[in-house]
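In: Sharing a model prediction with you, sequence too.
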Amino acid sequence: MNGLLLTDGYKTGHHQQYPKGTEEVYSNWTPRSNKYASKGCDKIVSFGQQYVFQWLHDYFNDNFFSRPKEQVCKEIKEELSMYLGTDYDVTHYEKLHDLQYLPIKVKSLPEGVEVPVRVPMVTVVNTEKEFYWITNFLETILSTMLWQPMTSASIALRYKRIFKSWALLTDKENVSFIDFQGHDFSMRGMGGLQSAVSSGMGHATVFLGSDTLPVISSLRKYYNAEGFVVGSVNATEHSVMCAGTKDDEIGTFRQLMQTYPTGILSVVSDTWDLWKVLTVYLPELKEEVLARDGKLVIRPDSGDPVDIICGESRVLGGNSAKDKGVVELLWDIFGGTVNAQGFKVLDTHIGAIYGDSITTERAENICQRLHDKGFATTNVVLGIGSFTYQYNTRDTFGFAMKATSVVVNGERREIFKDPITDDGVKKSAKGLIKVDMLNNEYVLLDQVSPEQENEGALQVIYENGHFVNPVSLQEIRDRIDQNL
């Protein structure tokens, strides 16, 4: 696709609509509200800028600048003339092709830091006067690509904080387990490959467990990830269990353990009857499970996650399997240890994972109810899927890219929006902006001078086709962990 089509249709006429003599358009990308976000998501993780601008840079080079000007501009002229019902003038696109780079300067807050609502994370401004139109021409592609990695990283961090708080209460000697306690199961339910990758990279800034394989190569490409990036385990799916037949499900378990005599093996266990697996098959397989050099992980996949994992009864010793739930039933069979804090930790040969319809609220409830029954919350891994990561939009954190300053005939104009019919969420900053650190928190200063705008926490990451101040995945993870 021609790079000049990566925008909203109405952008194609905006170069003619700015005041005559416009020389500069300065815009910022800001999370404006968290009213649609999950409880506890009070700040937003800065992440994805390097990925998005590298992708955009490569796309324009491959699909615009490197192609013959006559061909690429002829294509766009024909398309837009039909689209708009007029003879579309592509002179401004021809001049951009002659330039051979995107004439913009991009500044960003460091990736991996948390940012309060209404504090800008990115600014974009044109660097050549005749390309004043390019700043907000890029708004659409930047918006569609930036909101999801930031949103998913922020939600992942909320999960990790839940896990950490409960691990400190119930199993503080094993707090490092939380790096793997939230596992990305989301790829199949995301809105396409790019959505799965951008969200999955956001998850991977926080957690080390993921089944979204494309994030590995993407993090190597865009964030210089080296060595181990994310990991997973050998695991079954329902087709495997069904192929083994319902009448011999215990035989399927035996075959799987023989196939994988060592390491972690996750087996989906509710293809037919989860409670039969837990009360009939596993007691019979107990010695074989304990003889393995590794952990067998039981994976329920249906029902209410909280009740399935923790049981419908709030106290130990319920009358039925449903009362007890997965973790208590596994304890009854395999036992384990009681740690120094007085909480039960399952034998190292057995564990549980649940990955259907998990939310931050359900994760909190699972941890609470395990705690109340006397179990360490580290007894379970939660698969975080599209029920968490796809049920979001740009409005989850109110992201928007808005112009706040223009230069017309050499005169700077501080501009802003503040719709009288809005509740204040859409009110923008005004003029040039600066982000400073005050009392260990990022704050916005607007209506600053050009000299002040050059200072502060926003640092140049891309200018006129060149990248500066690159960041690695490890640096991002370190920043996130420092504030966990």
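Out: Yes, it's here. Numbers count the residues shown, from 1 in each chain.
In: drop to CA atoms for contacts and neighbour counts, all remaining ones
Out: OK.
In: residue boundaries of the helices in the stretch 51-200 of the chain?
Out: Listed in chain order, the helices of the stretch 51-200 of the chain (DSSP state H, counting those that start in this stretch) span 69-84, 91-99, 134-137, 139-170, 178-181, 193-204.
In: The last one to helix 139-170, inter-axis angle?
Out: Put plainly, it is helix 193-204. 40 degrees (axes from the mean of the first three to the mean of the last three C-alpha atoms, to 10 degrees).
In: Let me know the next secondary structure element after helix 193-204.
Out: Next in sequence after helix 193-204, counting helices and strands by DSSP states H and E, comes strand 209-210.
In: That following strand: how far from the chain's middle?
Out: Computed by C-alpha atoms, centre = their mean, to the nearest Å, the chain-centroid distance of strand 209-210 equals 12 Å.
In: just checking, what packs against that strand?
Out: Packing partners of strand 209-210 (3 or more C-alpha pairs under 8 Å, 6 or more residues apart in numbering; DSSP states H and E): helix 178-181, strand 182-184.
In: what's the most buried one of these?
Out: Mean neighbours per residue, mean count of other C-alpha atoms under 10 Å, is largest over the helices and strands packed on strand 209-210 for strand 182-184, with a mean of 28.
In: who's in contact with V407?
Out: Listed by C-alpha atoms under 8 Å, 6 or more residues apart in numbering, the contact partners of V407 are 22-25, 413.
In: one more structure, for comparison:
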Amino acid sequence: MTTHSTAYLDNPVLDTDSYKASHWLQYPPGTDATFFYVESRGGTYESTVFFGLQAILKSQLGRIVTHAHVDEARDFFAAHGEPFNEDGWRRIVDVHGGRLPVRIRAVPEGHVVPTHQALVTIESTDPEAYWLPSYLETLLLRLWYPVTVSTISWQARRTILHYLEKTSDDTAGQIPFKLHDFGARGVSSAESAGLGGMAHLVNFMGTDTVSGVLAARAFYGEPMAGYSIPAAEHSTITSWGREHEVDAYRNMLRRFAKPGSLVAVVSDSYDIYHAIGEHWGKTLRDDVIASGATVVIRPDSGDPVEVVHRCVSLLNDAFGSTVNAKGYRVLNHVRVIQGDGVNPGSIRAILERLSAAGYSADNLAFGMGGALLQKLTRDTQKFALKCSAARIDGEWRDVWKDPVTDQGKMSKRGRMTLVRHREYGSYRTVALPDGAVSLPADQLEHGWEEAMVTVWENGELLSDWSFADVRQRAASGR
């Protein structure tokens, strides 16, 4: 039997776009250094949660280049129709031991940074490898994906927090498990599930994306970043047959409902309103109460706003509720999780309808799949990596573009860093003096501090953030 794997992707020299192979010949004569930066040029949200660079550095940029890699790349590009900088790559192997001579500075992960600010800078550290930062664009700009997922998740958290603060007595206890990641099957690859699932876990602790939990362990040292509960799917309910639907639900209680536990049961296989009103609300009502568990009913079809409201109302009729200190009803013994049609807009609409009807956000959790991990692109937050400076004949020159047809694509110029105001948490991208890696203390305005640190230099990871660090920064919102 032939076993196929991703070994064909293991050559770091080939982890680029085809046209990059010719770019070392295109810079002006006398170029011996280049400086690039990454930013979100706007997009759906006005701020982004910076996350995922560390995973990319550890898994991709840390790969050691060998002469065998160079041989393969030389042969590939010769057949592919592109020139190839064989001497440049041989030098990286012979002089640098296969480690890439670049310096990468970035915002500590988890910070929430407004758009139009530099998030990452990349510069060459070997005059003979001035072309390398551009060559790495393809690999490094994939950072857009975990940043955008984490941003969407964080924005959803803001919305849910708003309604919890309005309607709940236990905002801090409720928020970690209010948005559950259902997205693993809807993404393009296992790697996407890992990066995206991990990015969601920056903001929440509920997930069914195993890859995301494993990624947080591998790249951020977090032993268990997310949690799940036993839950039914349609096959485990419908295999009992429609006439034995109530027996399928009874089996879920028998198997999983213990004092203090949670169990989720999809209940819309046939008629969710009948399932709640008759099966859960009458036949199994006493069993639910006696179990000591919280049973979470999952609708999975229909208009989310209307269906959730009606399900909560029917559960209130059957199990009753308690009015909390803020005057909102909290269901007894049961909850609802909505995992169909969930996106940032529907989350707000559902919670607005529930709160207007007098129900606390405690009653509801969300599951989000494609809209969390897949329904996004690099243009969602308009991510770009651009050259802003080049050293030519010993002098640094500003490099930028300013297309008359799209002012939104005008790029920044010069070597730069990011500064942050200690008190207000605001950010500014500012120029660096020639030759300086960071902004000297005497050039920082009062109240401002460097917001970037060197995370990678010449093949070595210099900053290794824990997942707890990242979560704390994101939760602070600045």
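Out: Sure thing, it's come through. Just so you know, these numbers come straight off a predicted model, no measurement behind them.
In: Give me the TM-score for this pair.
Out: Superposed pair, TM-score by TM-score structural alignment, normalised by the length of structure 2: 0.92. Supporting alignment: 453 aligned residues with a C-alpha RMSD of 1.5 Å.
In: Same list, the contacts of V407 of structure 1, but as a markdown table with secondary structure, neighbour count and distance to Y159 of structure 1 please.
Out: What follows is these, written out as a markdown table (DSSP: H, G, I helix; E, B strand; the rest coil; neighbours: other C-alpha atoms under 10 Å; distance: C-alpha to C-alpha, whole Å):
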| residue | secondary structure | neighbour count | distance to Y159 of structure 1 |
| --- | --- | --- | --- |
| T22 | strand | 21 | 46 |
| E23 | strand | 22 | 45 |
| E24 | strand | 26 | 42 |
| V25 | strand | 26 | 38 |
| R413 | strand | 16 | 43 |
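In: Is it possible to get TSV of these that adds distance to Q50 of structure 1?
Out: Output for the contacts of V407 of structure 1, formatted as TSV (distance: C-alpha to C-alpha, whole Å):
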residue	distance to Q50 of structure 1
T22	29
E23	27
E24	23
V25	22
R413	30
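In: among the helices of the stretch 51-200 of structure 1, which is nearest S239 of structure 1?
Out: Taking C-alpha to C-alpha, helix 193-204 is the member of the helices of the stretch 51-200 of structure 1 nearest to S239 of structure 1, at 23.2 Å.
In: what's the offset of that closest one from the middle of its chain?
Out: Per C-alpha atoms, centre = their mean, the centroid offset for helix 193-204 of structure 1 relative to its chain is 6 Å.
In: so it aligns onto which residues of structure 2?
Out: Helix 193-204 of structure 1 corresponds to residues 190-201 in structure 2, going by TM-score structural alignment.
In: what's that stretch in contact with?
Out: Applying C-alpha under 8 Å, 6+ apart, the contact partners of stretch 190-201 of structure 2 are 51-52, 55, 145-147, 149-150, 153-154, 181, 183-184, 187, 207, 209-216, 225-226, 373.
In: where along the stretch 151-300 of structure 2 do the strands fall?
Out: Using DSSP state E, counting those that start in this stretch, the strands found in the stretch 151-300 of structure 2 span residues 179-181, 262-266, 294-298.
In: after superposition, how close is the last one to structure 1?
Out: Between strand 294-298 of structure 2 and the corresponding residues of structure 1, superposition yields a mean separation of 0.7 Å, by mean C-alpha distance after the TM-score superposition for structure 1.
In: For that strand, grab the matching residue range in structure 1.
Out: Residue span in structure 1 matched to strand 294-298 of structure 2, by TM-score structural alignment: 295-299.
In: same thing with the second one?
Out: Strand 262-266 of structure 2 lines up with residues 264-268 of structure 1 when matched by TM-score structural alignment.
In: just how off-centre is the match of strand 294-298 of structure 2 within its chain?
Out: 27 Å.
In: before we move on, the earlier item: could you pull out the buried residues of the match of helix 193-204 of structure 1?
Out: The neighbour-count criterion (16 or more other C-alpha atoms under 10 Å) identifies 192-201 as the buried residues of stretch 190-201 of structure 2.
In: want to try a markdown table for the residues you listed, with distance to Y270 of structure 2 as columns?
Out: Shown next, in a markdown table, are those (distance: C-alpha to C-alpha, whole Å):
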| residue | distance to Y270 of structure 2 |
| --- | --- |
| S192 | 34 |
| A193 | 31 |
| G194 | 34 |
| L195 | 36 |
| G196 | 33 |
| G197 | 31 |
| M198 | 35 |
| A199 | 35 |
| H200 | 32 |
| L201 | 33 |
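In: From the residues you listed, pick the one nearest I122 of structure 2.
Out: Nearest to I122 of structure 2, judged by C-alpha to C-alpha, of the buried residues of stretch 190-201 of structure 2 is L195 at 21.6 Å.
In: Alignment lookup: A349 of structure 2 to structure 1.
Out: Matched by TM-score structural alignment, A349 of structure 2 corresponds to N365 in structure 1.
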